[in-house]
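Trainee: this is a predicted model, with the sequence first.
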Amino acid sequence: MALRRVICLLLVIFLLGGCATSASRLQAQIAADLPLRRELSTTPFFPDDSYFCGPSALATVLSAAGLATQPEALIGQVFLPGREGSLQIEMLAGARRQGAVAMVIPGTLEALLREIAAGHPVVVLQNLGLSWAPSWHYAVVIGYDAGQILLRSGTLARQEMSLRTFENTWNRSQRWAFVALLPGRLPVTADETEATRALVAFERSAPAATAVQAYRSGLERWPGNFTLAMGLGNALYASGDRAGAEVVFRRAAESHDLAAAHNNHARVLLELGRIGEARRAAERGLAVAGAQRQTLLETLKAIETAEEVQ
């Protein structure tokens, strides 16, 4: 408790000394297309004065996204008693288990402000202590105004923190932050690599039909992404939509000419009874197979069996 009092006193000193400077710095960094101030005032609040800031922050963004969740339901999923806290990987996995697409955003102030402007509260990891005596803490950024960052944090429903203090505490976590949204929506600042990683991770714990929604949103933004195309095709197949999967795999094969797409396309065509087309797809795949040659040969064997029965 003594350490917490010292930390609180340091924060007060920072806040009193840095308000004017923070205001000008924040205004200078707000892009011309963003509002000068924004607050997501309807964001839920789950006060916490213990080690459960992780479950509380996660419940906040999940509930804001429309997935009503209580922190108590998340403790067993994201809280590690031995560490008296929650690891970042557990926070992301916990969000996905609840049905949200959790995605790390770029660690920049502009990305943070853009997500808030888009209506997305952001979970941030802060070190409220010192580099040699860390006090890790998850909070939820809900706005910015007049040089201040606004947070749902600990027992404070609306913490006003100067930009200087916020950046100092955020820098010590390498500016880690993430957004959790319903499938079909993406953070406005998501980059293609992180989005692909997050959507593939989401599919592992999501119902097939929900994964379809998530992959479609990714492909709408990055239509040339082969991994997302294959993910969508596989999710459609798993959901029972063979015709939809055939269309996606055919387009992926035509656009990328890769063995995996040709093979999946051939397999779906075979199941649809379009045996001649399946053979042509498998043969095109075999021509570029490389390390996947054996897989294509097995597909061709299955096609030959079907031809004999026909």
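Mentor: Thanks, I have the structure now.

Trainee: CA atoms for contacts and neighbours, from now on please.
Mentor: OK.

Trainee: report how many residues lie close to residue 234.
Mentor: 23 (other C-alpha atoms under 10 Å).

Trainee: and for residue 268?
Mentor: Number of residues near residue 268 (other C-alpha under 10 Å) recorded here: 23.

Trainee: dump the residue contacts of it.
Mentor: 242, 245, 246, 278 (C-alpha atoms under 8 Å, 6 or more residues apart in numbering).

Trainee: which of the residues you listed are buried?
Mentor: 242, 245, 246, 278 (16 or more other C-alpha atoms under 10 Å).

Trainee: from residue 80, how far off is residue 87?
Mentor: In this view, residue 87 and residue 80 are 8 Å apart by C-alpha to C-alpha, to the nearest Å.

Trainee: cool, and residue 4?
Mentor: 21 Å.

Trainee: residue 292 and residue 261, how far apart?
Mentor: 11 Å.

Trainee: of the two, who's got more company?
Mentor: Counted by other C-alpha under 10 Å, residue 292 and residue 261 do not tie: residue 261 has more neighbours, with 26 against 15.

Trainee: any idea which element the more buried one lies in?
Mentor: Using DSSP states H and E, residue 261 falls within helix 259-271.

Trainee: below is structure B, check it against A:
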Amino acid sequence: MLILSSNLSKIINKAIKVGIIASLFLLIGCSTPPQTLKLTQQPPTNIPLTANIKGVPFYSQQAYYCGPTTLAEIFEYNGVKLSPESIAPQIFIPNRKGSLQLEMVAAIRHQEFLAYASHGSLEQLLQLVHQKIPVVVLQNLGLSWYPLWHYAVVKGYDLETQEFILHSADIENRRVGMKVFERTWQRAKYWYVTALKPTQSISALNDFTYISASQDLISIGKGPAAIPYLQQAIKAWPENWLSYFLLANYYFEKNNITKALDWFEQGLTYGDNQSDYLNNYAYALLKNGDINQAKHWIEQALKISPNDVNVIATQAEILASQL
């Protein structure tokens, strides 16, 4: 059996923003949060002290449109020009007066970019900016009992002044101290998302998160767009079996068994200890008429996972083909 890849008034709101938030920033300025402290004590040595990505467009944000606005900025940077107003119908939820993270990610995939979303770190933001990748971050500019969620684009940093450079709300190239930034980002669990093209450097990223995001493109019917991302993943992380597995499955499900077998065989050195990998490889061999090799690899899969129902079903199908 093949395993298929398959709110209060405006007055209070204004008071919060102007009064309490200003007081909060003064309070949090008194202590240094952990990641900022680490960066100031041990700044990374493999990146310059300052960086600012050129060519990131700026759109002045309309009320509650921080989601559509930040997406418009990173889309245009990547070559797709869409206004915030044209993006808003896809992601803006009127009764929530904002956009949820899931909608942000889905809108990126809709444009056939890889939506890389994760819970990151300040150092990772520095590395991404250094690699000329602008990042949308989720911040809570309010308090735990009165959150004010906001998306901004991180496009630069200055380690000498300990600041990040953001496109935020109606301020272009806004400089925010790292201590303040970390506090607001920390309250959003350090969540960020970025839209990637297959040609961009991915050395600062996590391999499984990147590969999983590639599979997400396949899952929504954008397989051809996912292929170059998976191929890029193999270049970056050649020993990760999952990229070969997903490529092979994709071509198998498209009835291109020859190409599926090619990808299975390219990754076999790295996937030969994964029962799912061997199961699907054996199944593809069976469909290609190579019964002896199919028997060999399903037996190896059974040694790893003797009770796996998919592996047992594949073995039964292989044995039945000899009757």
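Mentor: Happy to help now that I have it. Owing to the predicted nature of the structure, the values given are computational and were not obtained by experimental measurement.

Trainee: which residues in the first structure form helices?
Mentor: 2-29, 53-65, 75-78, 88-97, 109-117, 163-171, 192-205, 208-221, 226-238, 242-256, 259-271, 275-287, 293-309 (DSSP state H).

Trainee: what's the longest one packed up against?
Mentor: Identification of packing neighbours for helix 2-29 of the first structure by 3 or more C-alpha pairs under 8 Å, 6 or more residues apart in numbering; DSSP states H and E yields strand 148-153, strand 156-162, helix 163-171.

Trainee: mind listing what's buried along it?
Mentor: 11, 14, 15, 18, 19, 22, 23, 26.

Trainee: neighbours of the closest residue to residue 19 of the first structure other than its chain neighbours, just the number please.
Mentor: Nearest non-adjacent residue to residue 19 of the first structure, counting by C-alpha to C-alpha, 6 or more residues apart in numbering: residue 162, 5.8 Å away. Neighbourhood size, residue 162 of the first structure [other C-alpha under 10 Å]: 29.

Trainee: any idea how far the equivalent of residue 162 of the first structure over in the second structure lies from residue 252 of the second structure?
Mentor: Residue 162 of the first structure maps onto residue 177 in the second structure when the alignment is built from TM-score structural alignment. Relative to residue 252 of the second structure, residue 177 of the second structure is positioned 51 Å away (C-alpha to C-alpha).

Trainee: do the same with residue 173 of the second structure
Mentor: Residue 173 of the second structure is 48 Å from residue 252 of the second structure, by C-alpha to C-alpha.

Trainee: ok, these two, which is more surrounded?
Mentor: Set residue 173 of the second structure next to residue 252 and count neighbours by other C-alpha under 10 Å: residue 252 wins out with 22 against 18.

Trainee: which non-adjacent residue is nearest the equivalent of residue 143 of the first structure over in the second structure?
Mentor: Alignment note: residue 143 of the first structure maps to residue 156 in the second structure; criterion TM-score structural alignment. Leaving aside its chain neighbours, residue 156 of the second structure sits nearest to residue 52 (4.0 Å; criterion: C-alpha to C-alpha, 6+ apart).

Trainee: could you do residue 148 of the second structure as well?
Mentor: Of all residues not flanking residue 148 of the second structure in the chain, residue 142 sits nearest, at 4.6 Å (C-alpha to C-alpha, 6+ apart).

Trainee: what's the match for that neighbour in the first structure?
Mentor: Applying TM-score structural alignment, one finds that residue 142 of the second structure aligns to residue 129 in the first structure.

Trainee: residues near residue 198 of the first structure, how many?
Mentor: Number of residues near residue 198 of the first structure (other C-alpha under 10 Å) recorded here: 19.

Trainee: and if you look at the one 10 residues further on?
Mentor: Counted by other C-alpha under 10 Å, the residues lying close to residue 208 of the first structure total 19.

Trainee: again with residue 206 of the second structure
Mentor: 12.

Trainee: identify the residue of the first structure aligned to it.
Mentor: So, by TM-score structural alignment, residue 206 of the second structure is matched to residue 191.
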